[in-house]
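Enquirer: compute the structure for the input listed below.
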Amino acid sequence: MVFSSLTFLFFFLPTCLIAYYAFPQQKVRNCILIVFSIIFYAWGEPIWVVLLIFSAFWDYLNGRFIDRFRHRPAIARLGVVSSVIVNLSLLGTFKYADFIVNTVNDVTGLGFKPPGILLPVGISFYTFEAVSYVIDVYRGEVRAQRKLLSFMLFLINFPRLVAGPIVRYAHVAHEIEHRQFNREDFSSGVTRFCRGLFKKVFIANNAGELCQQFLGKGLEEATVSGEWFGLLMFSLQIYFDFSGYSDMAIGLGRMLGFHYRENFQHPYVSTSLTEFWRRWHISMGSFFRDYVYIPLGGNRRHATLNIIIVWALTGLWHGASWNFIIWGLYFGAILLVEKNGLIGLLNRLPRVLRHIYALFFIVIGWAFFYFTNLDQLWRSLNVLFGATDAPLYGFQVGAAFWANALWLALALVLCMPTASAIDGWLLRTCGARIQAGVEVMQNLVFLGLSVVLLVGQTYNPFIYFRF
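Expert: You can find the predicted model right below:
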C-alpha cells in the first residue's frame, strides 16, 4: 500500500485514526498501530511480514542481551555482532544476491543462475533502524526497550516503515510510551501530509512523465536540449517524490503523536555539494556518519579512504547495481575536492555562481542514478555534452516546457523555503485566525487536486520503494 492511493486516503487512514483515537489507553493505541502497520505492510506482499516480525523479535532479544551485560562489554558485544550479522545477511541476500551472481558471471564467464529473489519493500530502511538501535544500546546512549510490543512499534510503525525517514530509537523512545493528543500537532500533521501528497501526485508524477519522454531516447530521436530537459525533470521527480513521501510520513507521525525529524531542507538551494548532502536525505547521511564514517576514524585518520568507503556504501545502499556505486563515488570524489580546498575558492565567488556550480554537478549526478544500464548511461552523457551527432535543439522541448509551465513554476517555488516564509508573513500581518483559514483552504486544494489526479492515474509507487 502507498500513501498516494485512494485506498489509503479513504479507507485505511480514516479507519486507523478512528480506531486509534477511540481508545485513550496508550497500550491499546500501540497495539492498534502495530496491527494497522502489519496490515499496511502486508497489503502488497504479505509473505514479507514474517521477515519483518522476525527482524523485530531478533533485535529486541539482542537489545535485551546487550543491556543485561552492559557492564561486561566483551559479552555485550556478542549481541551487537549477532544483530549486525543477521540484519546485513538478510539485506545482502534479498537485495544483493542477484547482483553478486551477475557480477561473478561477468568477471569469470561462468553461467550461474541468479536466484531471482524479490526485494522486500523497506528492508533497507528498517535494517538501518534495527542496527542503529542495538549499537546505541551497546554504546549506552539508550536503554534497551523491555516491552516487545513497544519495540515492534518503534521498528514497524507504518508512517515511515517502507521509505523512511530513518528514525533513531532515542528520538522516539519517550513518545512510544507517553504520547498526548495535541490539536496543533494534529492540524500541522494534516497540513504536512496534504503538502507531501500534492508534491508527489501533482509535481513528481508529472515530472516523471516528462522525464520518460525525453531522457534515454535513441540517438535517432535524442537532442542535447531534450536530454538536459529530461534530466532536469528527473531531478524534480526524485526530489518531490522522496521529499513528498517524507512530508507525508512526518505528517502522519504528528497525527499519531510522533515527532520525526526533518529529512529534507530545500537541498536545491545549496551552493556546494557539501551543503547539498547536509540538506538531502538527512537521516541516511547521519546514519552513515555516526555508524560508519566516525567508527572508521572520521577526520582523525584515513579521512580520504573513509569518505570513499562511505560513499561507495551509500551508492550500494541505494541499489544493487554498478551505476549506484559509481553514483556514490562520483559524489564522494566531489566532496573530497571540496573538502581539500575547493570550498575556499567557491566562497570567493558570488552566490549565484556557486549555486549554478552546485546544481550543475547535482543534475549530472542524477544521470548516474537514473540509468542502471552503463551503456545507456554513457550514451546519455555523450548526448548531454554534445559528443554525438544528436542535434542541439528540438521543438518538442519548447512545446513541453510551455505546456507545463504553470506547474514547473510552482515546482521552482516549492524548491525554495517559501512556504514557511509565507506562513510567517500571514501570521505577523493577518493574525493566527486568517493564517489558519488560509492553511485549511490550502489543504483542501492540495487534497482535492491530488484526488482528482489519482482517479485517472495507474499505480505509481514512490521511487525509493525499490531501495
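Enquirer: every contact and neighbour count from this point should use C-alpha atoms.
Expert: OK.
Enquirer: please enumerate the helices of the stretch 301-450 of the chain.
Expert: For the stretch 301-450 of the chain, the helices defined by DSSP state H, counting those that start in this stretch cover 303-318, 322-337, 343-346, 351-370, 374-384, 395-403, 405-414, 418-430, 432-455.
Enquirer: can I get these in TSV including mean neighbour count?
Expert: Shown next, in TSV, are the helices of the stretch 301-450 of the chain (neighbours: other Cα atoms under 10 Å):
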stretch	mean neighbour count
helix 303-318	19
helix 322-337	20
helix 343-346	14
helix 351-370	17
helix 374-384	18
helix 395-403	13
helix 405-414	13
helix 418-430	13
helix 432-455	15
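Enquirer: would you turn these into a markdown table with distance to Val104?
Expert: Putting the helices of the stretch 301-450 of the chain into a markdown table (distance: least, Cα to Cα, whole Å) gives the following:
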| stretch | distance to Val104 |
| --- | --- |
| helix 303-318 | 17 |
| helix 322-337 | 13 |
| helix 343-346 | 40 |
| helix 351-370 | 22 |
| helix 374-384 | 17 |
| helix 395-403 | 42 |
| helix 405-414 | 43 |
| helix 418-430 | 50 |
| helix 432-455 | 43 |
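Enquirer: would you do the same for the sequence below? I want to compare the two.
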Amino acid sequence: MVFSSLLFIFLFLPITLLMYYGAKDKWKNIVLFIMSLLFYAWGEPVYVLLMIFSTIVDYTHGMKVEENLNKGNRKKAFRYVISSAIINLSLLGFFKYADFIVSNVNIVFNTNIPLLHLPLPIGISFYTFQTMSYTIDIYRGDAKAQKSVIDFGTYVALFPQLVAGPIVRYQTVADQINQRIHSEEKFADGVNRFCIGLGKKVILSNQLAVVADGVFNAAIGNISVLESWLGIICYTLQIYFDFSGYSDMAIGLGKMFGFDFLENFNYPYISKSISEFWRRWHISLGSWFRDYVYIPLGGSRVSKLKIYRNIFIVWFLTGMWHGAEWTFVIWGLLYGLIIAMERAFLNEWLEKRSNAFRHIYVLSTVTLLFVIFRSLTIGDALDFYKVMFGLSNNPIVSNQLYIYIIDYWYVIIAAMILSTPVVKIAKEYINSKIDVNESKSLQILYGLSLSMCVLVSTIMLCSSTYNPFLYFRF
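Expert: All right, here's what the predicted structure looks like:
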C-alpha cells in the first residue's frame, strides 16, 4: 500500500484517524502499532514477522545496554550494541545483498551457486537504520531505553515513515512517543503538507515518469540524442518529486498523529556545490551516515588522508544502501570522489565563479550521475552516455521526441519551476505586504488550491493504473 493510492487515501487513513482519535490517550500507541502492522502486512504479510523480530531484538538489546550502563559496565553495554548491529545488518544483508554476493562469487570463481531470489522486504533499509540508531543512542547517552515494547514497536513500525523515510532516529521522537501534542492547527498543517506531497507525486512525478521510463525502456538504438537528454532530465525531476513528495506526505501524516519529523529535502537543485546538494537531498540519510559512520571514524579531525578515506567509506556505503548493484556502488563512489575533490581544491575554485556557473555545474553533475543510478547495468549506462554525447549512430531528433514535448512540455516546465523555492519566496513576500483581511482571503484561496490539487490527483489516480514509486527499490 502506498500513500498515493485511493485505497490508502479514502479507506485506510480515514479509518485509522477515526480509531486513533476515538481512543483514549493510553490506547493511541496501540492503535498506531496495530494499524501500522496492518499497513505493512497489506503487501507483505510474511515480512511482518521479520519486523516484529527486529523490534523485539532491539527492544531487549536497548534494555540491556541501559542496564549495564547503570551498573557502570560500559564494555558489556557496548557488546550489546555490537550484537544489535550484527543482527540488524545480517537481516539486511541476507534479504538485500545475498543474491548480489552469490552472483559475483559465481562470476569470479566460475561457480554455479543457485540464487535465492528473495523478494526485498519493503522499507527494510529504512527501519534497519532506525532500530540500529536506537541502541547506539542509548549507549551514547542521547536517549533512554523505552520500557514498553508496544511503544517501541510503534516507533519502529510507524506507518507514516515506515517504507520510505525520512529516517527517524529515536532520539528525535523519544519524548513524542509517550507525550505528543495534538491540535487542530497541527492537524491542519499535516493535511496541507500531505496534499502538497500528493500533488508532487501524482501530478508531477507520475507524469514525468512516463517520459523517463519511455526513454530508458526503449531499445538504445531507437532513441535520439535529444530524446536521451529529455529522458534523463525528466528522470532527474521525477525522482526528486517522487521522493520529496513521499517525504512531504510522511511528514504531514506524522503531524496528523501528533509527531514532528525532521525535514528530508530542502530544494537541492538550487545548490552551488555537490557537498551542498547532499546537505539538501535526503537529509535524514546523510545525517545518519555523518553521525554514525563519518564522525566515529574520526570525521574531519584526522589527517587529510584519513579524511578522504572516511569520505569514500561513507559514499561506498551510501551507494550500497541504495541497492545491491554495481551501478549504485559506482554512483556512490563517484560522488565520494567529487566531494573529496571539492574539499581538496574544487570549492576554492568554484567560489571564484559566478552563481550561474556553479548551479550549472551541480545540475549537470547530478543529472549525468543519475544515468548510472537509473541504468540496470554499467554497460547500459555507457551505451546511454554514447547516445547523449553523439558517439553512436543515433539521430539527433526523432518523432518520439516531438510527441513527448507536445504531450508533456507543461509538466516539465512546471516541475523545473517548482523544484526551486520560487513559490515559497513569493508566498513570504505576499504575506509581508498584505493586511489581515487580505490574508484571510489568501488563506481561502490557498485552501481552494489544495482542494483542487487533491481533486486533480484523485481523478488522475482513478483514470490511470500507472503509479510507480521509485524508493520501493531501496
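Enquirer: TM-score for these two?
Expert: Once superposed, the chains reach a TM-score of 0.97 (TM-score structural alignment, normalised by the length of structure 1), with 466 aligned residues with a Cα RMSD of 1.3 Å.
Enquirer: out of the helices of the stretch 301-450 of structure 1, the one nearest Leu17 of structure 1 is which?
Expert: Among the helices of the stretch 301-450 of structure 1, the nearest to Leu17 of structure 1 by Cα to Cα is helix 432-455 (17.6 Å).
Enquirer: just want the angle from the closest one to helix 418-430.
Expert: Interaxial angle, helix 432-455 of structure 1 versus helix 418-430 (axes from the mean of the first three to the mean of the last three Cα atoms, to 10 degrees): 150 degrees.
Enquirer: what's helix 432-455 of structure 1 in contact with?
Expert: Helix 432-455 of structure 1 is contacted by residues 4-6, 190-191, 194-195, 197-198, 201-202, 423, 426-427 when judged by Cα atoms under 8 Å, 6 or more residues apart in numbering.
Enquirer: neighbour-wise, give me the winner out of those residues.
Expert: Leu197 (29 neighbours; other Cα atoms under 10 Å).
Enquirer: check which element follows the helix or strand hosting that one along the chain.
Expert: Secondary structure assigned from DSSP states H and E places Leu197 of structure 1 in helix 183-198. Heading C-terminal from helix 183-198 of structure 1, the first helix or strand you meet, by DSSP H and E, is helix 205-214.
Enquirer: so for that next one, what gets flagged as buried?
Expert: Neighbour counts using 16 or more other Cα atoms under 10 Å place Asn205, Asn206, Ala207, Gly208, Leu210, Cys211, Gln213, Phe214 of helix 205-214 of structure 1 among the buried residues.
Enquirer: how close does that helix sit to structure 2?
Expert: Superposing on structure 2 places helix 205-214 of structure 1 at an average distance of 1.0 Å from its equivalents, by mean Cα distance after the TM-score superposition for structure 1.
Enquirer: what's the angle between that helix and helix 183-198?
Expert: 20 degrees.
Enquirer: which elements pack onto helix 205-214 of structure 1?
Expert: Helices and strands touching helix 205-214 of structure 1, by 3 or more Cα pairs under 8 Å, 6 or more residues apart in numbering; DSSP states H and E, are helix 224-255.
Enquirer: quick one: the helix or strand that the helix it packs on is followed by to chain centroid distance?
Expert: Heading C-terminal from helix 224-255 of structure 1, the first helix or strand you meet, by DSSP H and E, is helix 273-279. Distance of helix 273-279 of structure 1 from the chain centroid (Cα atoms, centre = their mean, to the nearest Å) equals 15 Å.
Enquirer: that concludes my questions; thank you for your assistance.
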